[in-house]
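Q: sequence plus the predicted model coming up.
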Amino acid sequence: MRWKKTGMLKGRAPRSVAAVCALVCLAFGGKAQAQGGEEVPSGGEYRVDAIVVEGLLRTRRSVIEQELLFGEGDRINQAQLDESVQRLRNTGLFRAVSVDVVDTTVAAVGGVNTHMEPGRLLRVRVDERWTLLPNFRFGRGGNDVELMVGLQDANLFGSYLQLGGSFHRLAGVNSYSLWFRDPRFLTRRQALFVEGSLGNRVDAVFDLEGNLTGGYSLSRRYFGSSMEREWRRWLKTGAYLSFSDDRFSYSRIGAARRDAQEARGGLPEAMRTLTLGVSTSFGRLDRDSYLRDGTLLTLRFNQSFHFGGEQGRSNRFEASLLKFWTLPWRSNVGVRAILGFSDVEAEHLQFSAGGLSGLRGTVNMRYRGQNYWLLNAEYRIPSLDHRWLVLQHVAFVDAVGVTPYPDQVFGATALTSGIGVRLLSPKIYGLIVRVDYAFPVAGADGPGLSFGAGQVF
């Protein structure tokens, strides 16, 4: 997709007298309207004489400009306008985006070309979200209690930079993290992400029948960075690098879990891991306030080098599919499907599912193995839909399959189903409170109540 930097400054006056006349026309109602993609009456291509942005309180005008596929003086068509509006919505910074188009006849100036041609004035209207907020989550899934407090801003200094940090307590242990993301690194359609954390968690090890077979405390120092580049609206590629330092102990481990772990051979050996990976994404998910629509397929492959332990190198491949449909009554159907293969022997680095964000109605990391698949499907429909508050009702199905044998990965290990509610604010970035109740269908430990913040996917 073509990227054009317009170079306009906030508050800049239109470049021609005709554009000022267009503003007068707009003030007196002489306009055609394109609300997020409706046809401009004249059709075909037209020149954009001026761009006016309304509704900005904190966000810089340059953020709007870098999402548009055109600038003042460019000739555009309806498809470019529709795509530009959708790109503004996909930033997540705005509750709503609309465009008014003024149709006026403009005299071209310069040289001997004094012919008449149609011109337009575009008025972009946005309704900003509040993006600077404390981050708080208190949840319970299975037997684990989770508390997270932090601060994040998805629009730092009004420039679409993102920064956040958090304190996280899960199952009685504390963790800390700090991250930064630039979705338009070097003013291009590429995203830079950097994260550092000091994590602590208590791991329980179960067999597939749900019997506790061991456990330990894991302390991890982690650093990771990734870069992703958009080549087309439907194609992205990325690369990432991470380093982790993992150490194990019996801190906060009960006697029964410790005895079971000793029977398995004791604590795992301390391990440092360097990981290099690449990714490719096909498709795109489009936003419209709290609704989603579209398809996104992401393929990831990485190779890890382990220092410590018995295995020196491992490989991992993961394919994830996200699919959303918008239905009548502003309802949404969403599906997440993940398929992963690896040859890693270190137990704490294997795929895992269960608990608050995987298989609801089970304990955290209940299912673990070298190969797995995970499926989450939800139907979401609102009973209250207000500018500041939305109440969604949810029906869901979760399923997982875990195995050490790649040729048996498609077997089902556990299945749950349930209902829930979502309380969210379209005007506040990322604010979603959820409550889910899951019923066991097969191979699960529930029923169980899960509540916390954020969507499952």
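A: That came through, no problem. Residues are numbered from 1 along each chain as shown.

Q: from here on, contacts and neighbour counts on C-alpha atoms
A: Noted.

Q: how close does G354 sit to G277?
A: Counting by Cα to Cα, to the nearest Å, the separation of G354 from G277 is 25 Å.

Q: so which of these two has more stuff around it?
A: G354 (24 against 18; other Cα atoms under 10 Å).

Q: this is the other structure I want to compare:
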Amino acid sequence: MPRCEPTDGSDPGAEAARATPQPSPTRAPPGPGTMRAATTHALLALLTSLVALSPPAQAEGDASSSQEASSGGVLADEVNLDDLDDLVPLSEATGLTVQDIRILGLGRTSPGVVERELYIARGQLLREEDLTESIQRLWNTALFRDVRYQLTRAPEGGVVVWLAVGERWTTIPIVKFGGGGGSTYFIVGVYDPNAFGEYIELGGQYQNTNLNTHSGVVWFREPRFLGLRLRWSAELWYTNIVRPLYRDGTNVLEGGYNQERLQVFNAFDYEVVRYVQVGVGFEFDNDRFNTRNLTEDQQAANDAFGLDLPSGGRTSFAEARLILGRLDRDEFLFQGVQMTNRFKRASKLIGSELNLNFIHSETLAFLRLPWRSNLATRVTVGHNNTDADQHLFFIGGLDYMRGYFDGQLRGHNFWQANVEYRIPSVDTSWVVLQHVGFADVGDVSDSFADLATFERAPRTSLGLGVRLMSPRIYRLTVRFDYAVTLENDTPQAISFSAAQFF
């Protein structure tokens, strides 16, 4: 999903390249009235999510395939592949010619989407590693809640590969909410990662932050542009956020401002080999600043400390990316390591009013453990060389450090790490209830040497949380976390959203 939502762990590979601590969508600490309204939005979103657990019958009822070999009208759930005639064990089928590939269970999704992900092909010799990789790639699209295979002897010799998939409901109304670090938001919109049944993502949404600012975005993503393993992403944003400023990383308010930004983003990522992607992108930002929508406390702090508003204007970035590794999924579980490295350069040569360098690296690592549990980790580091306040790193409770005010920590350099242990108590084909213990740690500084030598103890928080998910509905997750910092006080203990924290 786009950046105005917390990163959803159900699709970490799709978000890693954009999960950067840029101005987040929710900023000002709300008063009691705002928190009551946020609670109402949270309950409404939770009710909507539960109702959505019964998707329209079209999601699976119209399961005929345009492919002749798909046993039209037969759902994957209704097929027992073990009942097929002339079954061949994989050990015996390895090295035989693939005479045919037959796909069961497709309704909305084009057979070409499935075939495009396969490492096996008609007329080629079957290799175990290619078949295993094909099955995993189908899981990784997140379009299917079930992927199975079976092998049978072909009448003319060789082998027939049977694939049975169970489609997820992917046309998703967006009714989401979130809070943390003293900020709350709600989002409405709609998106579909399988538009027209072609594995193309289209979406749009409106976001309201703290009931007083309005933002929106429309986006397009094509993971297999031109039929290649080339991902094309395009986004158009208008964001309007209040940015509170805190003194030296404490929870002492020293002012704030309102930032309006028009942003255009376009990028391409190409899979060179199985675990290596390279990418290029272009981003254009046009910023304006004012004091509208500030709270009385923020305005009073501005007056007391004599805060000057940042200079607005245009910033144009050229970006290069290197993505190493991969995250593999199996329903709501993940396995693997993926590192996303980004270098952005803003220059007057490409129309920018600022010159700056931006370096950012994020590593996600997931380990499957017994009892259908997951150990999830995220480590992020960043550096930039600008004095423009809007391009500094802002770290806080909404997206990186639970238990702190959103944007409480800011500077030119940062590092942070999150660790979560996720284990389910309820695990059915419709509903999963996951329990989470977590730790967040990190720091921000204008001096890289201070971070590298740990001149001060890093900020740390610990906590517990729950997740409510549905394997049958694309990325449906409701999250509630409670965090306590290891310092004298905890500015903002509760964090919640309709997504995994990462």
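A: Nice, I can see it. Since we're looking at a predicted model, the values are computed, not measured.

Q: superposed, what's their TM-score?
A: Remark: TM-score between the superposed chains equals 0.88 [TM-score structural alignment, normalised by the length of structure 1]; 420 aligned residues with a Cα RMSD of 2.0 Å.

Q: counterpart of T460 of structure 2 over in structure 1?
A: Matched across to structure 1, T460 of structure 2 falls on L415, judged by TM-score structural alignment.

Q: confirm its match sits in a helix?
A: No. Under DSSP: H, G, I helix; E, B strand; the rest coil, L415 of structure 1 falls outside any helix and is assigned strand.

Q: the counterpart of Q190 of structure 1 in structure 2 - nearest residue in space that isn't next to it in sequence?
A: Under the alignment (TM-score structural alignment), Q190 of structure 1 pairs with L230 in structure 2. Counting by Cα to Cα, 6 or more residues apart in numbering, Y270 is the residue found nearest to L230 of structure 2 once chain neighbours are left out, at 4.4 Å.

Q: aligned to N143 of structure 1, what sits in structure 2?
A: In structure 2, N143 of structure 1 lands on G182 (TM-score structural alignment).

Q: could you measure that match against T490 of structure 2, distance?
A: Counting by Cα to Cα, the gap from G182 of structure 2 to T490 of structure 2 is 11 Å.

Q: residues that sit against both of those two, list them.
A: Y404 (Cα atoms under 8 Å, 6 or more residues apart in numbering).

Q: please say which of the two ends up with more neighbours.
A: Set G182 of structure 2 next to T490 and count neighbours by other Cα under 10 Å: G182 wins out with 27 against 18.

Q: helices of structure 2, start to end?
A: Using DSSP state H, the helices of structure 2 run over residues 12-15, 32-51, 58-61, 90-93, 111-117, 128-140, 296-305, 448-452.

Q: among the ones you listed, which is nearest G197 of structure 2?
A: For the helices of structure 2, the distance to G197 of structure 2 is smallest for helix 111-117, at 8.1 Å, taking Cα to Cα.

Q: so the closest one matches what in structure 1?
A: With TM-score structural alignment as the criterion, helix 111-117 of structure 2 aligns to 61-67.

Q: the matching stretch vs structure 2, average offset?
A: Mean deviation of stretch 61-67 of structure 1 from its aligned counterpart in structure 2 after superposition (mean Cα distance after the TM-score superposition for structure 1): 0.4 Å.

Q: what are the buried residues along that stretch?
A: R61, S62, V63, I64, E65, Q66, E67 (16 or more other Cα atoms under 10 Å).

Q: ok, now stretch 294-304 of structure 2?
A: Within stretch 294-304 of structure 2, judged by 16+ other Cα under 10 Å, the buried ones are L294, T295, Q298, Q299, A300, A301, N302.

Q: ok, and what's touching it?
A: A28, V242, P244, L253, E254, G255, G256, Y257, N258, T291.

Q: can you get me a residue count around the second one?
A: Put plainly, it is V242 of structure 2. 30.

Q: what do we get in structure 1 for it?
A: Taking TM-score structural alignment, the alignment pairs V242 of structure 2 with V202 from structure 1.

Q: my read: the match of Q190 of structure 1 touches R221, true?
A: No. Using Cα atoms under 8 Å, L230 of structure 2 makes no contact with R221, being 10.6 Å away.

Q: so which residues of the stretch 351-457 of structure 1 form strands?
A: For the stretch 351-457 of structure 1, the strands defined by DSSP state E, counting those that start in this stretch occupy 351-353, 367-369, 371-385, 390-403, 414-424, 432-442, 448-453.

Q: right, and those - which one's nearest Y160 of structure 1?
A: Per Cα to Cα, nearest to Y160 of structure 1 of the strands of the stretch 351-457 of structure 1: strand 432-442, 20.6 Å.

Q: let me see the contact set for the equivalent of V161 of structure 2 over in structure 1.
A: Residue pairing (TM-score structural alignment): V161 of structure 2 is matched to L122 of structure 1. When contacts are counted by Cα under 8 Å, 6+ apart, L122 of structure 1 touches V48, A50, I51, V52, V99, D100, V101, V102.

Q: longest strand of structure 2, counting residues only.
A: Longest strand of structure 2, by residue count under DSSP state E: strand 253-273.

Q: mean per-residue distance, that strand to structure 1?
A: For strand 253-273 of structure 2, the mean deviation from structure 1 after alignment is 0.6 Å (mean Cα distance after the TM-score superposition for structure 1).

Q: and that strand, which stretch of structure 1?
A: With TM-score structural alignment as the criterion, strand 253-273 of structure 2 aligns to 212-232.

Q: buried sites along the matching stretch?
A: For stretch 212-232 of structure 1, the buried set under the neighbour-count rule, 16+ other Cα under 10 Å, comprises 212-230.

Q: cool, and stretch 44-58 of structure 1?
A: Y46, R47, V48, D49, A50, I51, V52, V53.

Q: need the nearest residue in space to the last one, chain neighbours excluded.
A: Spelled out, that is V53 of structure 1. V124 (4.7 Å).

Q: which residues sit in contact with that neighbour?
A: So V124 of structure 1 contacts I51, V52, V53, E54, V97, S98, V99, D100 (Cα under 8 Å, 6+ apart).
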